[in-house]
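Participant: Build me a model from this:
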Amino acid sequence: MLEQRIVGANSLPSIVPDLSPEELIRQLLPPPEFTAARFENYRPDANFPSQKAAVEISQQFVTGKKGKLFSKTEPTPGVYLDGGFGVGKTHLLASIWHAYSGKKAFGSFLEYTSLVGYIGFQTAVSELSKFALICIDEFELDDPGDTMLMSRLLKELSIKGVRFAATSNTPPNALGQGRFAAEDFKREIQGLGERFEIVSVDGEDYRHRDTHADSRNLTVAELQDWLGIQSDLYTSDFPELLKLLSTLHPTKFRRLIASVGAFALTNVYQLEDQVAALRLVAFVDRMYEQQIPIRTSGTVPLTKVFSETMLQGGYRKKYLRAISRIGALCELY
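Facilitator: Here you go, the predicted model:
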């Protein structure tokens, strides 16, 4: 049974985002949350010396002044920051981007693979080879097709002299298992990974977020009250949102939410379709980057939208990350 719809807010499904390939390339920038990220304002945890070491190695990567990997005969193609949630890897990646003086791009793994799918591999190589540095946040190793695509892309760009900085997406339950995802990375990036500087970043999630915590559903009246104190209000029925996302290429999700200041999602229910679930993960990633607060109503909280079968499957990392981010967005005001 459908709930009463929210009134007095813009409808997200009414937006028709459109982007040219040039605009897609131009939007490869750090999220607003990391606009001010610098090496100087990263705060290493004294209990985990690897964090301070990661800062130093990241700075060396930018300057190229120290370490055998920076020799003139064998320039390093990249640095790989490997660790769990909330240890500041993206802060360090954004710091590398800000400190680098050449032409540079910053995006998530999904943004790059989506870009290649949208504009074609050769066009992507041509456009991305114009950059001196490519920053890749949350390098994903759980989809063989995407991993092979990114491996091939990095090889092509490396031949053209492009350098890379990347982070991993290791979930909390994998901490303590050797070098996190480092060995997987070196294996999957078929030869090129061996030439990366692999940097483990140990530590606890400084946000102390629980990937298994529940967000709370509101009544329609509570949603109306919450929207009443927000600006740039948008809303959608959950089935309508899923339908909308199915019609859009993921490269357009960022443009879709460009004007959204707060988002109310009604009629949330648990998903059974994994394709729809993965689209929602990509949408949540873009929402999180822009730090857009969310409130929901429905039969399950938004943090319970992924079934237990999904959480135990091959895309577990993606779903755990999305749950963590949903929990954070549902607490924002």
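Participant: CA only for contacts and neighbour counts going forward, please
Facilitator: Noted.
Participant: In the stretch 1-150 of the chain, mark out all the helices, start to finish.
Facilitator: 21-26, 49-63, 89-99, 109-119, 121-128, 144-159 (DSSP state H, counting those that start in this stretch).
Participant: And the strands in the chain?
Facilitator: Taking DSSP state E to define them, one finds strands in the chain at 10-11, 78-83, 104-108, 133-139, 163-168, 196-201, 233-237, 262-268, 294-298.
Participant: for comparison, sequence B:
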Amino acid sequence: MSDSPIHLVDRSPRVSAEELLAGFRPSERFGEVSFDTYIPDPGQPSQEEAREALRGFAASVEAPSGGGFLGRLFGRRPARAAKAGIYLDGGFGVGKTHLLASLFHAVSGPKAFGTFVEYTNLVGALSFRKTVEALSGYRLVCIDEFELDDPGDTVLMSRLMRELSDAGVRLAATSNTLPGSLGEGRFAAQDFKREIQVLSDQFEVLRIDGEDYRHRGLPEAPEPLAADDLEASVAAAFPDASRVAVDDFPALVDHLSRVHPSRYRQLIEGLQGIVWRDVETITEQAVALRFVVLADRLYDKDLPIVSTGVPFDRVFTEEMMTGGYQKKYYRAVSRLTAMGREGLQRAAGPDREATAR
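Facilitator: Here you go, the predicted structure:
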């Protein structure tokens, strides 16, 4: 770490409206996926059913339909995708984002792909009316990880979706069901339908069952490095120190309060790795929610993380993990664990890869 690495706390990006909108596309992780690259689990028939339903939905978006909005909404479409929108409900890591990104790639533009949080942040950055004006001319708007734990944001997004649908925009969304609710299968879908009352009968709801592929047969969270091992491990994991961001964790989470979440994508632009010293449990809800957004953007770019301090399954308090925002925190822990495991594997090298796992 002697080659003057980057520090995220030194970055304060400024982003124009045009740059924000240009960023509404699948991340590098899903930049080239397709329906053909999605491999359904043979033991979970709902995965193949969802893939075929989305193929039909993509065809319906591409199919010509005259008569203005009513023609687009009720005109000629494949019977399977007769509704204006499609909604994927399922647990963590079953491939919903892969399928949603495949839908995005299968449809010609203009189009947008972003997470629920990114759209709410877009409204915060541009205003509601300007966001509607910007997206109303799109053919397809994809909303990944629709969230129901913040009533204000949910109502905001419901209104946005209603206005976009009225403008003839086709919509697709995904959401996660909490691990304890996987057997119920209707929690997220029913709440989603209540919150988008006008659109509810226009959405086809698809349940995708399966196991989180990121953790199949793997431990929940790898142990962080000892402080004395950090420098050598970082040098082994990231030979090009000029593209690694090294930060003291407490200072980083404090810095996030001074950067609008809509700019977190630009905050980590150009990086190939992340190093955090002294990871600690976050105890304030507002701080934790900002950190969740950063974790999502890091996962989008598939950035390995090397860290010291507490393991990532302890970065949020027990109260947070069982409270109203637990879905966000479960997702963040799942993703941080995957990136942390990748960082340790790189630091360990091929001879110790099994140990790092």
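Participant: TM-score, when you put one on top of the other?
Facilitator: Overlay of the two chains. TM-score (TM-score structural alignment, normalised by the length of structure 1): 0.92; 324 aligned residues with a C-alpha RMSD of 1.9 Å.
Participant: re the thing from before, the helices of the stretch 1-150 of structure 1: which one's closest to residue 243 of structure 1?
Facilitator: helix 109-119 (18.7 Å; C-alpha to C-alpha).
Participant: Any buried residues in the closest one, and which?
Facilitator: Judged by neighbour count (16 or more other C-alpha atoms under 10 Å), helix 109-119 of structure 1 contains these buried residues: 109-116, 118.
Participant: Please apply the same query to stretch 76-89 of structure 1.
Facilitator: For stretch 76-89 of structure 1, a neighbour-count test (16+ other C-alpha under 10 Å) marks 76-89 as buried.
Participant: Could you do stretch 22-30 of structure 2 as well?
Facilitator: Going by neighbour count (16+ other C-alpha under 10 Å), the buried part of stretch 22-30 of structure 2 is 23-27, 30.
Participant: Give the aligned range of stretch 40-50 of structure 1 in structure 2.
Facilitator: With TM-score structural alignment applied, stretch 40-50 of structure 1 matches the range 36-46 in structure 2.
Participant: Might you calculate how far the matching stretch sits from the centre of the chain?
Facilitator: 21 Å (C-alpha atoms, centre = their mean, to the nearest Å).
Participant: And for the corresponding residue of structure 2 for residue 166 of structure 1, the neighbour number?
Facilitator: Aligning on TM-score structural alignment places residue 166 of structure 1 opposite residue 173 in structure 2. Residues contacting residue 173 of structure 2 under the criterion other C-alpha atoms under 10 Å number 24.
Participant: One more: residue 247 of structure 1?
Facilitator: What residue 247 of structure 1 shows, counting by other C-alpha under 10 Å, is a neighbour count of 8.
Participant: That one matches what in structure 2?
Facilitator: In structure 2, residue 247 of structure 1 lands on residue 258 (TM-score structural alignment).
Participant: Not counting its neighbours along the chain, what's nearest its match?
Facilitator: Nearest residue to residue 258 of structure 2 in three dimensions, chain neighbours excluded: residue 12, at 8.0 Å (C-alpha to C-alpha, 6 or more residues apart in numbering).
Participant: ok, the nearest residue in space to residue 117 of structure 2 that is not next to it in sequence - how many residues close by?
Facilitator: Nearest in space to residue 117 of structure 2, with sequence neighbours left out and distances taken as C-alpha to C-alpha, 6+ apart, is residue 293 at 7.6 Å. Residue 293 of structure 2 has 21 neighbouring residues, counting by other C-alpha under 10 Å.
Participant: Next: residue 322 of structure 2.
Facilitator: Count around residue 322 of structure 2 with other C-alpha under 10 Å applied: 12.
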